[in-house]
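Asker: Using only what follows, build the 3D model:
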Amino acid sequence: MQAHAIEVSQHREARFDELMGQMKSLQGQSLAAAIPRELYEPRLARGLLGFFTSYALWAGAIIGVALAPHPLLYIPLWLLSGLGGWGLHCIAHDCGHGSFSRSQRFNSVIGHLSLLPLVYPFHAWKHVHNLHHANTNSLEKDTDWRPVDSLTFQRMPLLDKLVYMGTRSVFFWMGTVHYWLVSGFRPGFFPQAKARAEVRRSMVYVVLFSAVFFPALVYATGWMGLLKYFVGPWLGIHAWFSTTTFMHHTTEDLPFLRQSDWSLMGSKLLLTTDYRYPKFLLFLTHNISIHAAHHVAPKVPFYNLLQAQEALKASFPGMLRERDFSSIPRELFRAVTRCHLYDPETGYYHSFIEKPGTAVETSTVVSS
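Answerer: Below you'll find the predicted structure:
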């Protein structure tokens, strides 16, 4: 048993050293230069097709709930509506990066409209998401799914412990609900005065929308209508939101890095996992799973990401982490049962019930 533990530790060290070597090899390189310039050009008609498709799916599934002959159909319809709402979030994602259109004012309008089903102030999400892009998988600075070590966990207040434990395990699908609560309505979260002003303005839009929409919905459908036609679809969106973002940056063999090991170029290309979705799901989620290319070049519109990804694979062979869609259930199960706490000894994860340095061997990365 001890010999196996030593072998596992040595293998981890070799894998970590390989990652560090790849990160060093990318220093000083312009990753975005590998992507043809024409792929950065937005096509407004194509973007609007995605926007209206997702709104139609979100609203159509809610109408399906109203017409459903049995309550057992509610959950699949909420998930279907959630898929439409998640697609809208992905449209807002492009708007936040300025890749939906050349007009930043129009990007802001579409971004606000796209996030209304989530009741999420657009600029609050935009600014916190940009922090994630600037610090992807940085142990000290990333804002998305950043783990804590066991000592930090032990010192956390009880409520924070429960939230952390839940969103890292059985309630992973509600992780972005907590994200929304923490960052969506806190202008003081952002250091720049301009960002705080934009967040306050977005909050006003959301409050005005809510002041009209929710009383009207309750008046027309009752409190059960609020549950059926808003809360259910809203949780459906968060289920897609949480699962997708969790799987992009949380796997047993994808470390969060201390600032001394972390690099901006390396984080863009090496520290995300892309899943090969079927074509229909790529269309409905607006290529959100083609994530490495997005991190390298956020200004590339969603419908050009596949070509951008191929260009990166040609220029940096073997460096992109891609896995088949069929592997998601297995990888998700491993993530929610084992990717809990940061292990300072290895840079990787261990579960709540394991001690640092004792986690079993991780799965193999599939790259292409």
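
Asker: can we go C-alpha only for contacts and neighbour counts from here?
Answerer: Fine.

Asker: can you give me the strands for this protein?
Answerer: Along the chain, counting by DSSP state E, strands occupy 273-276, 321-324, 341-342, 349-350.

Asker: and those, which is most packed in?
Answerer: strand 349-350 (a mean of 28; mean count of other CA atoms under 10 Å).

Asker: Format the strands of the chain as JSON lines; extra columns: distance to Y74.
Answerer: Listed next are the strands of the chain as JSON lines, based on distance: least, CA to CA, whole Å:
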{"stretch": "strand 273-276", "distance to Y74": "28"}
{"stretch": "strand 321-324", "distance to Y74": "29"}
{"stretch": "strand 341-342", "distance to Y74": "35"}
{"stretch": "strand 349-350", "distance to Y74": "36"}
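
Asker: Alongside the first, I'd like the structure of this one:
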Amino acid sequence: MGAGGRMSVPPSSAKVESDVLKRAPDSKPPFTLGQIKKAIPPHCFQRSVLRSFSYVAHDLIIASLFYYVATNYFHLLPHPLSYVAWPIYWAVQGCVLTGVWVIAHECGHHAFSDYQLLDDIVGLVLHSCLLVPYFSWKHSHRRHHSNTGSLDRDEVFVPKKKSGIRWYSKYLNNPLGRFLTITITLTLGWPLYLAFNVSGRPYDRFACHYDPYGPIYNDRERVEIFISDAGILAVTYGLYRLAVAKGLGWVLCVYGGPLLVVNAFLVLITYLQHTHPSLPHYDSSEWDWLKGALATVDRDYGILNKVFHNITDTHVAHHLFSMMPHYHAMEATKVIKPILGDYYQYDGTPIYKATWRETKECIYVHPDEDDDKQKNKGVFWYRNKLD
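Answerer: Here you go, the predicted model:
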């Protein structure tokens, strides 16, 4: 069994840690994608409009209830309690809206229904309401799935080689620096990625998710980027009108706080799915699609796994079959784990500990220096020594 199988019977804490950090295989898998797919029940690939919309309705109803309570009862609380109530609202509402974001993500993968137009309409509406340029992200995210684990062509959280790390990295390689890095990443990481392609694949000129003529997109995709921008502008104008009518403070409390939580989770989830001491990365000499797709890790967010529609603990299956609906991904994961064996990576480390550890251990990637006759020089592993 792979890491997931080993974690099913908890050994001592020391053994768990060493088991979790054990390197994943980097050789060509002894199975094919077709063999994996054949083991998954056929119904797992079936998309249901009604079932998919039931998750949309579920999340929006809960979000509406939280909104109703916050806007109708928080002002009745004794003054000091409101300072506690609003942050709680931001946290819980942000978690629910992260689930809404995940459903729009499903639409971008054509995993919501059998109708591409319906998927795009639902995805555009939901993502625009969260200030996400739907088509812009859809196309760059598709390229991420096509090139996962590739140091040359992957689109997001592409690790740097040692020669590419910034001069100031050594000054951040301490507890205070890591805390600052995590804080900036979770608060500004998502808008910086969209606007300036920070942490994304390097391009030969300025890349931006809002630029229809940027290097991220081809000529066939440019019209859709304009549509994404129009969706963002429409929602932004709506927020402006709300601020005029109810005040900027009201908009920031009701909408801005939860949105910060959504953005933080998007960055955190993506970062932890693709950043782990056990995961290999490949240059063009070693990379192939299946090895790259397996260079991901499932994580355990506790009750939030369900709130986030299991995007957190079924990510390996998602990278193998991105058009599979989220409500079948858990069943598929259980089936494929015995086939993947050691190629399946799971880490049950508490998320706050994992975030700190990965920020400390995964600074840059480098091939093993003691490989015989340049063997596996195209396989890169995370390192943290900056001397």
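
Asker: care to give me the TM-score?
Answerer: Comparison of the two superposed chains (TM-score structural alignment, normalised by the length of the first structure) gives a TM-score of 0.81, and 328 aligned residues with a CA RMSD of 2.6 Å.

Asker: for the strands of the first structure, which one sits closest to F214 of the first structure?
Answerer: Closest to F214 of the first structure of the strands of the first structure is strand 273-276 (CA to CA; 36.8 Å).

Asker: returning to that earlier point: out of the strands of the first structure, which is closest to V207 of the first structure?
Answerer: So among the strands of the first structure, strand 273-276 is nearest, using CA to CA, at 35.7 Å.

Asker: contacting residues around the alignment partner in the first structure of R220 of the second structure?
Answerer: Aligning on TM-score structural alignment places R220 of the second structure opposite K194 in the first structure. Applying CA atoms under 8 Å, 6 or more residues apart in numbering to K194 of the first structure gives no contacts.

Asker: Helices along the stretch 251-368 of the first structure, start to end?
Answerer: Assigned by DSSP state H, counting those that start in this stretch, the helices in the stretch 251-368 of the first structure fall at 264-270, 279-284, 291-296, 305-315, 328-338.

Asker: Could you dump those into CSV and include distance to I35 of the first structure and mean neighbour count?
Answerer: Formatted as CSV, the helices of the stretch 251-368 of the first structure follow (distance: least, CA to CA, whole Å; neighbours: other CA atoms under 10 Å):
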stretch, distance to I35 of the first structure, mean neighbour count
helix 264-270, 13, 21
helix 279-284, 20, 15
helix 291-296, 9, 26
helix 305-315, 6, 18
helix 328-338, 28, 16
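
Asker: Out of these, flag the one nearest F51 of the first structure.
Answerer: helix 279-284 (9.9 Å).

Asker: So which of the strands of the first structure is nearest H4 of the first structure?
Answerer: strand 349-350 (16.8 Å).

Asker: equivalent range in the second structure for that closest one?
Answerer: With TM-score structural alignment as the criterion, strand 349-350 of the first structure aligns to 382-383.

Asker: can the helices of the stretch 251-368 of the first structure go into TSV with extra columns for distance to Y164 of the first structure?
Answerer: Listed next are those as TSV, based on distance: least, CA to CA, whole Å:
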stretch	distance to Y164 of the first structure
helix 264-270	24
helix 279-284	30
helix 291-296	25
helix 305-315	33
helix 328-338	12
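
Asker: buried residues in stretch 251-258 of the first structure?
Answerer: 251-257 (16 or more other CA atoms under 10 Å).

Asker: Oh, that last question was meant for stretch 114-131 of the second structure, not what I typed.
Answerer: For stretch 114-131 of the second structure, burial by neighbour count (16+ other CA under 10 Å) applies to 119-120, 122-131.
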